[in-house]
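A.B. asks: got a sequence here, can you model it:
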Amino acid sequence: MDIILWRHAEAEEGFPDLARKLTPKGEQQAAKMAAWLKQHMPANIRILASPATRTQQTASALGMEFTTLDELAPGSSPQVLLDAAGWPLGQDNVLIIGHQPTLGMAAAYAMTRRMQYWSVKKGAIWWIANRRRGEEEQTVLRAMVTPELI
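C.D. replies: Now for the predicted structure:
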């Protein structure tokens, strides 16, 4: 199973939090990352997004169908995110568009099985794979890409 954690691109400040939109820079970040993802991500992938406007706009940059899950809203727990994905041994590959600090904590747990505060830059992805080799479960960091690196 592969899980790709994509932090929403740069958003404007303001309230209410769920209504914050992407800045022009954020729109560019989302478009760059979406183009990269389309070239690299598996064809058979479920896409899940937070209901926040900025994550909806980031997800829309892909031009693909996605499912909005209220449980991925800002402030959700890393465990809820990982459960929604079916991590670590789900049948589907999953792309989740969400928020800090939840994404960083989920990445840390997926990689180390410990809750830690890892930072995910705006617009960046962490692509983590989990597989079985014989009796051994293996976790692999496939990619960590920021929009500035594309």
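
A.B. asks: every contact and neighbour count from this point should use C-alpha atoms.
C.D. replies: Noted.

A.B. asks: tell me which stretches of the chain form helices.
C.D. replies: Along the chain, counting by DSSP state H, helices occupy 24-40, 53-60, 78-85, 102-112.

A.B. asks: dump the residue contacts of the residue lying closest to residue 21 once chain neighbours are set aside.
C.D. replies: Of all residues not flanking residue 21 in the chain, residue 54 sits nearest, at 4.9 Å (Cα to Cα, 6 or more residues apart in numbering). With contacts defined as Cα atoms under 8 Å, 6 or more residues apart in numbering, the neighbours of residue 54 are 8, 9, 11, 18, 19, 20, 21, 22.

A.B. asks: here's the other one to compare against:
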Amino acid sequence: MQRLLIMRHGEAAPGFPDNARRLTPRGMQEADTMARWLAQRVAKGELLMPSLYASPYVRAQQTAQALSDALGIGHETLDFITPDDAPAAISDWLLEQEDGAPIMLVSHMPLVGNLTSWLVEGSYAQGVGFPTAAIVELKAEIWAAGCAQLMSFTQPSQLASG
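C.D. replies: Model (predicted):
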């Protein structure tokens, strides 16, 4: 079984152009919270070190950098995981990847919701709602429509101490 983690970037400030929007201080905090949580899971052996990929948009790159820093790994940019890209194209890309380490994608709504719905349900007519910095973990034998199983859905508010 292969594993895939799909993450929405942290909260971003409004602005134009869309691809240049930056994380807010809250967005940075969300990204850091999730990055620490992932690093703890890797350290405990609950998750293998993922290969990390991010959208080229600034807010996704900032979120991926927080993950890179916490995990001690680099990340690559994928130009086809921006907000309105097609889940089927990403599924095709996933099929070309070698088995092994989990893959982690940092992207945007509506793509993260549509991709999750596409892989789990086989359709993205409804999509899945993603709070900022939320991460879903999926597993599958093959990354095709309707073939994945949702393992977990975690958001920063679940991890906040207090």
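
A.B. asks: where does the TM-score land?
C.D. replies: TM-score of the superposed chains, computed with TM-score structural alignment, normalised by the length of structure 1, equals 0.87; 145 aligned residues with a Cα RMSD of 2.1 Å.

A.B. asks: what's the closest of the helices of structure 1 to residue 119 of structure 1?
C.D. replies: helix 102-112 (5.2 Å; Cα to Cα).

A.B. asks: what's the average distance of that closest one to structure 2?
C.D. replies: In the superposition against structure 2, helix 102-112 of structure 1 averages 0.9 Å from its aligned positions (mean Cα distance after the TM-score superposition for structure 1).

A.B. asks: now do that helix against helix 78-85, angle only.
C.D. replies: Angle of helix 102-112 of structure 1 versus helix 78-85, following axes from the mean of the first three to the mean of the last three Cα atoms, to 10 degrees, is 80 degrees.

A.B. asks: so where is helix 102-112 of structure 1 in structure 2?
C.D. replies: Taken onto structure 2 by TM-score structural alignment, helix 102-112 of structure 1 occupies residues 111-121 there.

A.B. asks: can you give me the buried ones in the matching stretch?
C.D. replies: Within stretch 111-121 of structure 2, the residues that count as buried by 16 or more other Cα atoms under 10 Å are 111, 112, 113, 114, 115, 116, 117, 118, 119, 120, 121.

A.B. asks: need the contact list for residue 8 of structure 1.
C.D. replies: 30, 54, 55, 58, 97, 98, 99, 122, 123, 124.

A.B. asks: the closest residue in space to the first one that isn't next to it in sequence and residue 136 of structure 1: what is the separation?
C.D. replies: Leaving aside its chain neighbours, residue 30 of structure 1 sits nearest to residue 58 (5.3 Å; criterion: Cα to Cα, 6+ apart). Computed with Cα to Cα, to the nearest Å, the distance linking residue 58 of structure 1 and residue 136 of structure 1 is 36 Å.

A.B. asks: who's more crowded, those two?
C.D. replies: Higher neighbour count among residue 58 of structure 1 and residue 136: residue 58, with 30 against 8, using other Cα atoms under 10 Å.

A.B. asks: in structure 2, what residue corresponds to that one?
C.D. replies: In structure 2, residue 58 of structure 1 lands on residue 63 (TM-score structural alignment).

A.B. asks: wait, its match touches residue 33, no?
C.D. replies: No. Using Cα atoms under 8 Å, residue 63 of structure 2 is not in contact with residue 33; the gap is 10.7 Å.
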